[in-house]
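Novice: Return a 3D structure for these sequence lines:
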Amino acid sequence: MVRLILRRLAWSVPLLVVATMLAFLIVDLIPGDPARVILGPTATAEQVEALRVSLGLDRPWFVQYLAWLGDALRGDLGTSVISKTPVIDQLNARLPATLSIVVGATVVSAVLGVALGVFSAVRGGWAGRAADVFAMLGFAIPNYWLGLVLVAVVAVQLRWLPATGYTPLTESPWEWLKALILPVITLAVGGVTMIAKNTREALRDVLARDFIDSLRADGWSESRILVRHALRNAGIPIVTAIGVFFVGVLGGTVLVESVFAIPGLGGLAVAATPAHDLPVLLGVTVYFCTLVVIVNLLVDVTYGVLNPKVRAA
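Specialist: All right, here's what the predicted structure looks like:
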């Protein structure tokens, strides 16, 4: 298991380098000039060029990237070109909001998805068909559209929950929870359907195996077979689906944070893109990639718990 973890951590280094390099290239290709954004449209060409030189923007992109990478390896993600504040301070201030949404959506999706998948696999018939219909609807409904509908109905018309904003957990746990309900539901709908479908297919495959019939012949109850053996053997596809959902939902936070006006990492990236605030965009990329690495590592560790063969690999 230790060897597996070390191998995954070793692979995370080139992942972070490649991801940040691609982000650097993409931002470099976007039309616009951060020096012009800072000085405004009335600045002369000489003033803009002088600021570009002072910011180091006149250097080739790979020289700029290597300079940033050297600072990042020392724990310095640079300073925002626009706000002139340390990038790491901005990221740390917004990270709790993004984590609250992503972790909340993942937990809700995992609990409801596994429960629905187990129910449809055990009962079959109409339950399985209903799960398929629900899955199709979940995949077809765009997150941002669902978020707008929830705001219009639940927040504006019914006035049950706040439409926008975010309250830190440390300030008011109750207000924090209320602010998260609509964004979490918006992101979790697709996750519930995906995890439910994967759970049902994996569980049906396990329940059809010969050793399950042997356990039934030995007098084991259906609930005991399900909990002790079926779910454990179907666990790897289920854990994989949960991990894939977590990684995918990170991208969904960009739109959801915009819809609900939540000050998270996605909203920070959206605001930094038109301004060519490269240090901020690279910092967001580092944080997102780090979250992906952590989740993949947790998934691999769970594989090892569920399957001894993985621990020996």
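Novice: hey, let's count contacts and neighbours off CA atoms from now on
Specialist: Will do.
Novice: The lengthiest helix in the chain packs against which elements?
Specialist: As assigned by DSSP state H, the longest helix anywhere in the chain is helix 87-123. Using 3 or more CA pairs under 8 Å, 6 or more residues apart in numbering; DSSP states H and E as the contact test, the elements touching helix 87-123 are helix 126-140, helix 173-207, helix 235-259, helix 265-272, helix 278-306.
Novice: any chance of the ones you listed in CSV, plus distance to Val227 and mean neighbour count?
Specialist: Shown next, in CSV, are the helices and strands packed on helix 87-123 (distance: least, CA to CA, whole Å; neighbours: other CA atoms under 10 Å):
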stretch, distance to Val227, mean neighbour count
helix 126-140, 20, 16
helix 173-207, 11, 23
helix 235-259, 11, 21
helix 265-272, 38, 20
helix 278-306, 13, 20
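Novice: got those helices as a markdown table, with distance to Thr20 columns?
Specialist: Formatted as a markdown table, these follow (distance: least, CA to CA, whole Å):
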| stretch | distance to Thr20 |
| --- | --- |
| helix 126-140 | 30 |
| helix 173-207 | 26 |
| helix 235-259 | 16 |
| helix 265-272 | 14 |
| helix 278-306 | 6 |
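Novice: Ok, which of those comes nearest Ile38?
Specialist: Closest of the helices and strands packed on helix 87-123 to Ile38 is helix 265-272, at 12.3 Å (criterion: CA to CA).
Novice: next up, for comparison:
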Amino acid sequence: MGKRLLLAVPMLLIVSMVMFVLASILPGDSAATILGEEATPESLAALREQMGLNLPLYQQYWNWATDAIRGDFGTSIFGGQDVVTVIVYRLPVTVSLMVLSTLVIGVVGAVLGLLSAVKGGWIGRFLDAFSLFGLAIPSFAFAVVLVSLFAVTVRAFPATGYMSLEDGFGNWIWSLTLPVIAMSLSGTTLVAKQMRDSALEVLSRDSIRVLRANGISERSILFRHVLKNAAIPATTVLGVCVVGALTGAVFIENVFVMPGLGSLATQSTMTHDMPVLLGLGVYFTLIVVGVNLLVDVVYGFINPKVRVS
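Specialist: Model prediction:
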């Protein structure tokens, strides 16, 4: 685990450098966006000099990096607020989506996979069809369908917005139900398929036949042996799905007009708000590192033999 933490440092540097370069080659710049289309060349040049945009790209990055090491990610060009304050304010929305989506993907995927492996028949055929459906439809397209059916037609859930836990647990869940379902679809199918394949492989082992011959109950075999061994590869897939959900959050938050990090990334890209973009890159990287560390912890909990140092 300590090695993973050390690897996070070069990862943060690489991500921030890549984002800096990509943002610099986008058409336009922050000065032009602030002053508008009617800005004169003189006013643009003066504002660029004031913002440091006239410096070489490596110098701009060095100035940002030296401040970031001290915990200063700068100030939003358009909001005028501290970048950390802007990100932390929106962080609970994205974290709520990520946590609930992870629970849905893990629990529903594991249950469907185990049922398909143990029962087979129509459940297995349903899982195959469900997997094809989940992988073929993009999350944002599925989100639009959910809004149309359950927010506009039936009006069972809100079409847009976010309610925090301070507004009540029920309201919080109510506002997140459709976004979480949209984000969880593809991940649930992947975990279910992996769980089924792994469970079938474990069930075919000679050790399972020996346990059955010794009179061990199917329930005990399923939960103490099959689930324990099949959960490790499924956990790997779950970790990949959670990281992929960060990308999905960008689209989902925009569809449901949720004030999270995904929508902030979209706004900052459109307005060339470099300090916010770089700050988001750091936070997203930290989330990825945190997910990988959590997967390692789960590995160790499921099977102590695979614990990492």
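Novice: so how many other residues sit close to Gly125 of structure 1?
Specialist: 10 (other CA atoms under 10 Å).
Novice: Where does the longest helix of structure 1 end up in structure 2?
Specialist: Helix 87-123 of structure 1 lines up with residues 83-119 of structure 2 when matched by TM-score structural alignment.
Novice: In that stretch, which residues are buried?
Specialist: The neighbour-count check on stretch 83-119 of structure 2 (16 or more other CA atoms under 10 Å) flags 83-84, 86-87, 90-98, 100-102, 104-106, 108-118 as buried.
Novice: Tell me which of the helices and strands packed on helix 87-123 of structure 1 lies nearest to Leu29 of structure 1.
Specialist: Distance to Leu29 of structure 1, taken as CA to CA, is lowest for helix 278-306 among these, at 11.7 Å.
Novice: ok and the closest one relative to helix 265-272, angle-wise?
Specialist: For helix 278-306 of structure 1 against helix 265-272, the angle by axes from the mean of the first three to the mean of the last three CA atoms, to 10 degrees is 160 degrees.
Novice: Helix 278-306 of structure 1 vs structure 2, average offset?
Specialist: In the superposition against structure 2, helix 278-306 of structure 1 averages 1.0 Å from its aligned positions (mean CA distance after the TM-score superposition for structure 1).
Novice: After that helix, which helix or strand is next? Please name it.
Specialist: For helix 278-306 of structure 1, the following helix or strand on the C-terminal side (DSSP states H and E) is helix 308-312.
Novice: circling back: mean per-residue distance, the longest helix of structure 1 to structure 2?
Specialist: Compared with structure 2 after fitting, helix 87-123 of structure 1 deviates on average by 0.6 Å (mean CA distance after the TM-score superposition for structure 1).
Novice: before we move on, back to that, I'd like the distance from the match of helix 87-123 of structure 1 to the chain centre, please.
Specialist: Centre-to-centre, stretch 83-119 of structure 2 and its host chain are 8 Å apart (CA atoms, centre = their mean, to the nearest Å).
Novice: for stretch 145-154 of structure 2, same thing?
Specialist: The chain centroid and the centroid of stretch 145-154 of structure 2 are separated by 24 Å under CA atoms, centre = their mean.
Novice: Would you check the span in structure 1 matched by that stretch?
Specialist: Going by TM-score structural alignment, stretch 145-154 of structure 2 sits over residues 149-158 in structure 1.
Novice: Please pull up the equivalent of Ala43 of structure 1 in structure 2.
Specialist: In structure 2, Ala43 of structure 1 lines up with Ala39, judged by TM-score structural alignment.
Novice: tell me the SS of that match?
Specialist: Look at Ala39 of structure 2: counting by DSSP: H, G, I helix; E, B strand; the rest coil, its state is coil.
Novice: any idea how far Gly52 of structure 2 is from the closest residue to it other than its chain neighbours?
Specialist: Nearest residue to Ala39 of structure 2, sequence neighbours excluded (CA to CA, 6 or more residues apart in numbering): Ala32, at 7.4 Å. Per CA to CA, to the nearest Å, Ala32 of structure 2 is found 14 Å from Gly52 of structure 2.
Novice: Report the mean deviation for the helix or strand hosting the residue nearest to Ala39 of structure 2 after fitting onto structure 1.
Specialist: For Ala32 of structure 2, the enclosing helix or strand under DSSP H and E is helix 30-35. By mean CA distance after the TM-score superposition for structure 1, the fitted helix 30-35 of structure 2 averages 1.0 Å away from its aligned residues in structure 1.
Novice: Between Ala32 and Gly52 of structure 2, which has more neighbouring residues?
Specialist: The neighbour comparison of Ala32 of structure 2 against Gly52 (other CA under 10 Å) goes to Ala32, with 20 against 14.
Novice: okay but that one is in contact with Leu44, surely?
Specialist: Yes. Applying CA atoms under 8 Å as the test, Ala32 of structure 2 and Leu44 come out as touching, 6.5 Å apart.
Novice: I would like the range of structure 2 that aligns with stretch 24-34 of structure 1, please.
Specialist: Under TM-score structural alignment, the match for stretch 24-34 of structure 1 is residues 20-30.
Novice: And stretch 172-185 of structure 1, by the same measure?
Specialist: Residues 168-181 of structure 2 are where stretch 172-185 of structure 1 aligns, with TM-score structural alignment as the criterion.
Novice: hang on, Leu211 of structure 2 packs against Leu222?
Specialist: No. Taking CA under 8 Å as the definition, Leu211 of structure 2 is not a contact partner of Leu222, at 11.0 Å.
Novice: if I look at Ala32 and Gly52 of structure 2, which residues touch both of them?
Specialist: Both Ala32 of structure 2 and Gly52 lack any common contact, where contact means CA atoms under 8 Å, 6 or more residues apart in numbering.
Novice: What separation is there between the residue nearest the centre of structure 2 and Gly239 of structure 2?
Specialist: Among the residues of structure 2, the one closest to the centroid is Leu246, at 2.5 Å (CA atoms, centre = their mean). From Leu246 of structure 2 across to Gly239 of structure 2, the span is 12 Å (CA to CA).
Novice: tell me the contacts of the closest residue to Thr189 of structure 2 other than its chain neighbours?
Specialist: Nearest residue to Thr189 of structure 2 in three dimensions, chain neighbours excluded: Ser131, at 4.8 Å (CA to CA, 6+ apart). Ser131 of structure 2 sits next to 186, 189-190, 193 when contact means CA under 8 Å, 6+ apart.
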